[in-house]
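Engineer: one predicted model, sequence on top.
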Amino acid sequence: MPIYAYRCDSCGFEKDHLQKMSDPVLTECPECNQDTYKRQLTAAGFQLKGQGWYATDFKGSGKPAKKEPAPACQSCPGAEACASN
């Protein structure tokens, strides 16, 4: 069941309500009993748990990306890569 955020325009009272999608929208504020209680437009929250979901579901080929070697440092002759880069 979705959780809907509500806010009263009269007193500013805010509360989240667990409701079925088929339940009627609440209009009466539980704090001040005015008919100014409105459902707020909020982003849906979700959390992805576990390992590997990104590499297997959303990455192009599912293979790990290849790392490019660091460029040679210009100030350190003969050095393959430098920490200053």
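Structural biologist: In hand now; what should we look at?
Engineer: from here on, contacts and neighbour counts on C-alpha atoms
Structural biologist: OK.
Engineer: return the residues in contact with the residue nearest to I3 when sequence neighbours are not counted.
Structural biologist: Of all residues not flanking I3 in the chain, L18 sits nearest, at 4.4 Å (Cα to Cα, 6 or more residues apart in numbering). Residues in contact with L18, defined by Cα atoms under 8 Å, 6 or more residues apart in numbering, are M1, P2, I3, Y4.
Engineer: let's bring in a second one:
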Amino acid sequence: MPIFEYTCKQCGKEFERVVFSGEEEKITCPECKSKDVKKNMSASTFMGNSIGSCATSFPKGPS
């Protein structure tokens, strides 16, 4: 399920929502009910721990 992080431009509340295609216009702040919200960039969780293991599995260059 697509979970997005938002910040309300009116009160500053940060919140998450499950948003399906076509529902982006319906997002409102749970605190002040404003529709003036900004979608935040967030780290993707689909990679799990692979980032750490990939970074450490590369051979080290000459020291």
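Structural biologist: Okay, I see it. Just so it is clear, the structure is predicted and the values come from calculations on it, not from any experiment.
Engineer: mind checking the TM-score on these two?
Structural biologist: The TM-score (TM-score structural alignment, normalised by the length of the second structure) is 0.57; 52 aligned residues with a Cα RMSD of 2.6 Å.
Engineer: top of the contacts of L18 of the first structure by neighbour count?
Structural biologist: Most neighbours among the contacts of L18 of the first structure, by other Cα atoms under 10 Å: Y4, with 18 neighbours.
Engineer: quick one: that one and Y54 of the first structure, what's the gap?
Structural biologist: 29 Å (Cα to Cα, to the nearest Å).
Engineer: centre-most residue in the second structure?
Structural biologist: In the second structure, the residue lying closest to the centroid (Cα atoms, centre = their mean) is S42, at 3.1 Å.
Engineer: residues contacting the corresponding residue of the first structure for R17 of the second structure?
Structural biologist: Matched by TM-score structural alignment, R17 of the second structure corresponds to H17 in the first structure. Contacts for H17 of the first structure (Cα under 8 Å, 6+ apart) come out as I3, Y4, A5, Y6.
Engineer: so of the residues you listed, which ones are in strands?
Structural biologist: I3, Y4, A5, Y6 (DSSP state E).
Engineer: surely the last one meets D16?
Structural biologist: By that I understand Y6 of the first structure. Yes - in this structure Y6 of the first structure lies within contact range of D16 using Cα atoms under 8 Å: 6.0 Å.
Engineer: strands of the second structure, start to end?
Structural biologist: With strands called from DSSP E, the second structure shows them at 3-8, 14-18, 37-39.
Engineer: out of those, flag the one nearest A55 of the second structure.
Structural biologist: strand 3-8 (26.5 Å; Cα to Cα).
Engineer: so which elements touch that closest one?
Structural biologist: The contact analysis (3 or more Cα pairs under 8 Å, 6 or more residues apart in numbering; DSSP states H and E) places strand 3-8 of the second structure against strand 14-18, strand 37-39.
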